[in-house]
Structures are given as C-alpha cells and as structure tokens.
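> no sequence on this one, just coordinates:
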C-alpha cells in the first residue's frame, strides 16, 4: 500500500471534521480528511427516519452556507447530510471517504505521526480526532437477551414498523427519547416513557426560538455542566414544526410516564421514585428561563409580544403523583425497549498520552496532552454549544489557531540568521525572534 504525506490528518468527515477542514483551508494549511464511510454518515444511517434538527436552519449551520429551506424551519436528517456534502463541494475540501483509520503512532526520532489506514499510511505533523462524541451506542446492562424482548438503541431505531407488535418502553427522555415515544404512540402502540433529569427550555417564547434566548442570555457560553455532569439532557423538539416539550402533554396523549429505569428481574422492570422530582426540576428550569427572558426584554426595551400563559403550568400528571415503580412487562404487553441512553467514545486507535486509562480524551479546549494531537466535536469542549453544528465550527477555529501557532514555533530557528553581504549583528537574533512573535500574532 502506498504512503502519503500532509501536515494535518483529520479523522472523521462529520460536522467536526468538515469545520476543521474549512478553517485549515482558510489558513493555507495542507491537510486531508479521512472518513471510513460517507460524509455525515451518522446523520444518514444512525438516526430515525423522521428526525429533524432541534435548532432552526438559520442557527444550526456553518457561517459559509445557508440551508436551502425556510430559515425558521427544521432540516430533516437527509437535508443535514446533503448540507455537509454541499459544504465540502463549495469549499473544495480534501475529504477522502471509504478510508478507515486503524492507528495513530508518534514517529521515533522525527516530528509528527504515522497514521495507519485501510488505504496505506499517512505521515502527518498533526492529527485531529474529529470523530465526535456519538461513536458507540450505550445500552445499559439491565435487561439480558434471555428476557426475550426486542431491544434497540435509538441510533438503530428507524420507525415503529421495525418493532414487533406490542407495547414499547422508551428509556431516556431527552430530545431523542421524547420524539421516538411520541412517534410510536401515534402509530397506535401503548408506550411507557422512562424520564430522568433534564433541562426543558421552551421551543419558542415571545416570538423568538429557544436557541436565540440561550444566545442572548449567554447560556450557550456556560463552560461546564451543572455539578460536573458529563451531559445535560435537553428535552426539546423540532418535530412537526417545533414545539415545547411538556411531559403533561405526553401523559395526556396516552403515554405512561415512569421514573428512571433501575433494574430488571424475573420479567419485571423497576423504576426509581423520582418522576415527580425530575418533572418538577425540568419545570423550574423552564420557568427560570422565561423569567430571565422577560427581564432581558424589559432591560433592553424590546417590543416582543407578551406570553403570560407560558408561565402557568398545569397540574402534574397522575403518573407523577402516584408513580409506577414496578412493571410486569409481559402483563403490560411490552415486547420492545428503545434505549435512548446516549453513546460512549472510542479512541482505541490513538496511542500515547492523548487518552487516559478509561479511554477518555485528556484535553483542554481540544488541545490534547499528546503534543500534536487534537480533539474536536466533544460535548462541552469549550462551552455548552460545542456539540451543536455552529458550536463545533467555533471550536474548530480555536484548534486551527493552535495548529497555526505551533507551525510558527516549529519553523523558528534559534541564533542569528545568516545575512548575505554584511556581518551579522547581535540584534539580528532579536529581530528574528520578533518576526516569529509577529507571525504568531498574525496566525491568531
């Protein structure tokens, strides 16, 4: 197999890899993007058929290209995949698909890394791991296969027709779990929805989408999750033109709400007695955001319509007052479980100090502990918005700046540069260092 050389190898051609490629191309830094499948593959094959983006098209995009839909609309998963393909074409980005990266190893006795792939090796000075956070679906080891239930992760769920006849338990009440539960319920199935802790912003308030409110109120800029959590579930939906998720409405539609799924034994699923607390805390998050929005409107004298009714929440559903703590799945007719329970990362192909003993990235704002290795697309990489399309684009700019600065240091030579036609002066070294500093500043 042939060998290749470039300055930067980017692994992954999803939103993170494409953003990284554009920033490097803008700075004139030679690079290649290696993708084992197709551009934006997870949007194509690891999302359900009716999925739409949770943010409006005017917001959830890169600055260099708009979606070809109503700016206030929500792009379908196929439109998102097509958008990233169009982005690659527009900026002529060097993406190579069908190339699987097997290992990245630091070179011995010389700078850079050897990247081993299914299409030969690449020699690169820098490597960006842009495979993101959604790599391997996580299904908790609660229900054994011997239980005879059809179990599927949300990444493999496509539509209700793929599930066997019978009732369905959906575990996880973030954006994915809520939308899947509602879709399955609309298909005529009985549905149980396991609800854990979550944030519950309004889909829109006083004529502005929630993404706008999180922006002007600086919520996107939060640096760390509350209480040090790795992830904060956001219950919000762009389905059917977008609507605010209220678990009261889901219960009224016929969905049975239960608390966090904790155990399974002899055909019985057990749930934590926390449903009421989880809904109440989600309500508190909702109302606090409305109050901050109202204060912002008053402070800035904005002419936005009042929505006093949004502050008035109905009574808690009966399932929260008298919670179901145990469910005999056979008696309830449950034949399927959809696990909307997130993902784990896999950087087994990265060698060295870039990941810790648990396989977690060792990094700060994408700059890893292994000099020359970078990460992109991580949740909370720099802010709350880092996992979103627009957020990863801004994180990519920071990583690209860091690479540009490191290139300047690598190009710098110590000592006075030889000067033709005259004798070198003591200040020549100072001039040379000043030039390097100036170049570094320009790179920023």
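Nice, thanks for sending it over. Predicted, not measured: the structure shown is a model, and the values here were computed from it.
> from here on, contacts and neighbour counts on C-alpha atoms
Noted.
> Helices of the chain, residue ranges please.
In the chain, the helices defined using DSSP state H lie at 15-26, 41-45, 77-90, 175-186, 210-216, 247-252, 275-300, 318-321, 389-411, 427-443.
> Show the contacting residues for the residue nearest to the spatial centre of the chain.
Nearest to the mean C-alpha position of the chain, counting by C-alpha atoms, centre = their mean, stands residue 387 at 3.2 Å. Contact partners of residue 387, counting by C-alpha atoms under 8 Å, 6 or more residues apart in numbering, are 377, 378, 379, 380, 381.
> do the same with residue 235
173, 174, 175, 178, 198, 199, 200, 201, 245 are the contacts of residue 235 under C-alpha under 8 Å, 6+ apart.
> also this one, for the comparison:
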C-alpha cells in the first residue's frame, strides 16, 4: 500500500474502526468475507479524544455492549467510564482478530463503471474493493450555530472539545443544548462551583429507572428500540439521559434549585447581549410529558403482563417551577454576567464528501434501506434510525452489522455464481 501505483484488491473495505466498524468485522468474519478496516486515527478514537473526561455510558453494562462480549470485572448495572469503554473495544478487536489498519485516511472513493469496482484513494496508497462499508458514524462535523460572532472576547467551543471545568476561563459559562451532552456538562460545571446558564430547547426526558427497571429495559419491553421510523414531530428532539453518578433521572428544575440558571432556546446576539425565546416553560413541559408517558406505558405493561414489580408512587411528582421558569430570563448581558465561555452542545452533521458515489438524496443524506445503499456495493452502518430506533447504540449497531454482513455475503455468492456460469 505504500506504492500508490500498486493497487491492493480487497472484497470489502470498511471505513472506520469505531463500534460500527468492529461490529461489521465480526459478522463479515463469521461469513468468511475477506475484508480490511481502515481507521484514520485509532480504534474508537471518538471515545478517546472527543468525549469529556468524566463521561460514562448512558446505558448500563448489561445493555451497552456487544452480545458476544461482556464487560469484565463490573456489575451488569455499572455505567462504564470512557476509558473502560475504550478497553472493552480494544479487547473486542483482539478477540475477533479484526484486520484494522490504523492511521490510514480514506481520501476518496470512486466507482469504476467499467469494472463495477470501487477505487479507493488513501493516505498510504490505492485500494480496489468490491464493497464499501461506511462506518464513520453520525458524529462527523460539529455544529455551532452562527449566532455569536467570533471576534468578541468570548471563548466558544463545541461540546466535542470540552474536557473538564479546569480548562475553562474564569467566569460564568453558558451551555447551549439540553440533550445528554449539554445537561451532563452543565451539571458537572455547576457542581465544580461555577455559575452556569443552560439554554434548553425541546427535549425528551425519560426516567432513568422506574419500578425496578432501567429505562433501556423499558424501551426494550415497550418496543421503543425496535421502532422503524421516527415520529416526524419528535425526530429532531434531543434526549436528556445520563449514567452519571450511578444513573439519575435528569431534572432541570432540580438543577435550577441547585443554582443553575435556565433559559429558553438561544435566539440571537446583539451588542453584547444574548436573547432567548420565551419557551422555557413550554420546553420543560414537553420533557415532563415524555417522562410521564413512559411511566404510563410501563404501568400498563406491568398490569397487562401481571408482573410483580415494586410500586413507585412518588415518581410522578414534578417539583414546582423555580424562579427562572416563572420569571424567565429573556436576555443576558454577557459582560454583566461575566460569561466568558459558551459551550455549544448542538449536535453534528454528516460529512461524506470523500464518498464520490451517487448514493445520496437531495439533502445530502445517505439513500439506503436498512443500510444497503442505492449504489450497488455501498453500505452504511452506525447511523441513527438506520433500521430502527436502537441503530446508533452499541447493541443496535451489532444487529445492523449482522444484517449487512448477510447482504454482502449473498451479493458475493450471486456474483461468484454469475462468473462461474460464464
């Protein structure tokens, strides 16, 4: 591969050695499909470099894992720290003897229409492949909305680059985003003694546990993980859930009672002031409704199946609205509040610019069915809602990989039979 004129041939090239790429490797090996994984950094680099120091998995160890490997030396209800997650995947890669080439960047993939092969340009030479599996995940380009100018005396960073409170300048912090990342980062900074403002948009807020079972168990029992298509009304609503401190239900009103200032959706910036939508109460209510809906469905499931689960009558208690909700803050003078840092926990967008193949829709999103792309021989893995709600979770990506490996195996067999019949 060091000689760019020497084209290496492979049946299936997997781009990315995160959880998706490793899951693909196990199933491809089970079908004896020749394959190679190229990773531009190291195995599960996102968990190593693009997560904050105290991050733990959002689901317990019995759930957030591959079915073929348990977490060693940990309780099934343990929420794995990020270094434990990295070690887990390193062990998994060794277990399955994954053919990973690290520090190799895939720069371009083109289709050779004459041979129906894919020509792959990498930082270490060229490869010809029959199949391309795109396992680069959903967290590719961090999104920072163009609200606050870059030329003012203020540090702006995406949550991807947040590590811990000690890296932040003295002063107050505004965290924008009420999903898992924003809520956990805001709580950590608050508990470190800093003044924190948290900008909250529409969100779902599931219970961490209810009547003796974790929310991931309930989502399985209630069929949530297996849903095939998102509700158009809630497709882009973030989910506030956390495994921090053994796993607690996120409650923004409790954050406020502990000293955090809650504000609505961040709207615009002008002359040193940030302005917010007057929707904080509405957004908190949306979160409450999603929370209570899970409890209701769980109770109905228990009754229908005659299960002897412990009662939890206090679970429906919603604490009173704090002052920042009843008298909402609609604007903040950054200098007066001494806000020196904004952390944008505002998600990511895809970047498939290297994949020069006609397999995207008008919006630039992959055109596929359960990961099988419109372009013959291209497969996507690790994307949200790839085949179901659970597709972007560790166990879900493993199930999707099983299906995709079967499709590649079948395709290879069909081609082999066609070649033999000629």
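In hand now; what should we look at? Nothing here was measured: the structure is a model prediction, and the numbers come from that model.
> So which of the helices of structure 1 is the most surrounded?
helix 15-26 (a mean of 25; mean count of other C-alpha atoms under 10 Å).
> Give the aligned range of it in structure 2.
The counterpart of helix 15-26 of structure 1 in structure 2, using TM-score structural alignment, spans residues 19-30.
> after superposition, how close is the matching stretch to structure 1?
With mean C-alpha distance after the TM-score superposition for structure 1, stretch 19-30 of structure 2 departs from structure 1 by a mean of 0.6 Å once superposed.
> which among the contacts of residue 235 of structure 1 end up buried?
173, 174, 175, 178, 198, 199, 200, 201, 245 (16 or more other C-alpha atoms under 10 Å).
> What lines up with the first one in structure 2?
Think residue 173 of structure 1. Aligned against structure 2 by TM-score structural alignment, residue 173 of structure 1 finds its counterpart in residue 178.
> my guess is that match contacts residue 199, does it?
Yes - between residue 178 of structure 2 and residue 199 a contact is recorded at 7.0 Å, counting by C-alpha atoms under 8 Å.
> how far does the match of helix 15-26 of structure 1 sit from the chain's center?
19 Å (C-alpha atoms, centre = their mean, to the nearest Å).
> now the equivalent of residue 104 of structure 2 over in structure 1, nearest residue through space, not along the chain?
Alignment note (TM-score structural alignment): residue 104 of structure 2 maps to residue 99 of structure 1. Closest residue to residue 99 of structure 1 apart from its sequence neighbours, by C-alpha to C-alpha, 6 or more residues apart in numbering: residue 36 at 4.4 Å.
> need the contact list for the counterpart of that neighbour in structure 2.
Matched by TM-score structural alignment, residue 36 of structure 1 corresponds to residue 40 in structure 2. For residue 40 of structure 2, the contact set (C-alpha under 8 Å, 6+ apart) comprises 16, 102, 103, 104, 105, 106.
> buried subset of those?
Of the contacts of residue 40 of structure 2, these count as buried by 16+ other C-alpha under 10 Å: 16, 104, 105, 106.
> from these, which is closest to residue 133 of structure 2?
Distance to residue 133 of structure 2, by C-alpha to C-alpha, is smallest for residue 16 among these, at 8.7 Å.
> just to revisit the earlier point, can you list which of the contacts of residue 235 of structure 1 carry over to structure 2?
Mapping these onto structure 2 (both residues aligned by TM-score structural alignment, their matches' C-alpha atoms under 8 Å) leaves 173, 174, 175, 178, 198, 199, 200, 201, 245 still in contact.
> Buried residues of stretch 262-269 of structure 2, list them for me.
So stretch 262-269 of structure 2, judged by 16+ other C-alpha under 10 Å, has buried residues 262, 263, 264, 265, 266, 269.
> Tell me who's in contact with the fourth one.
Residues touching residue 265 of structure 2, when contacts are defined by C-alpha under 8 Å, 6+ apart, comprise 199, 200, 201, 276, 277, 278, 279, 280.
> how about 6 Å then?
By C-alpha atoms under 6 Å, 6 or more residues apart in numbering, the residues touching residue 265 of structure 2 are 199, 200, 201, 276, 277.
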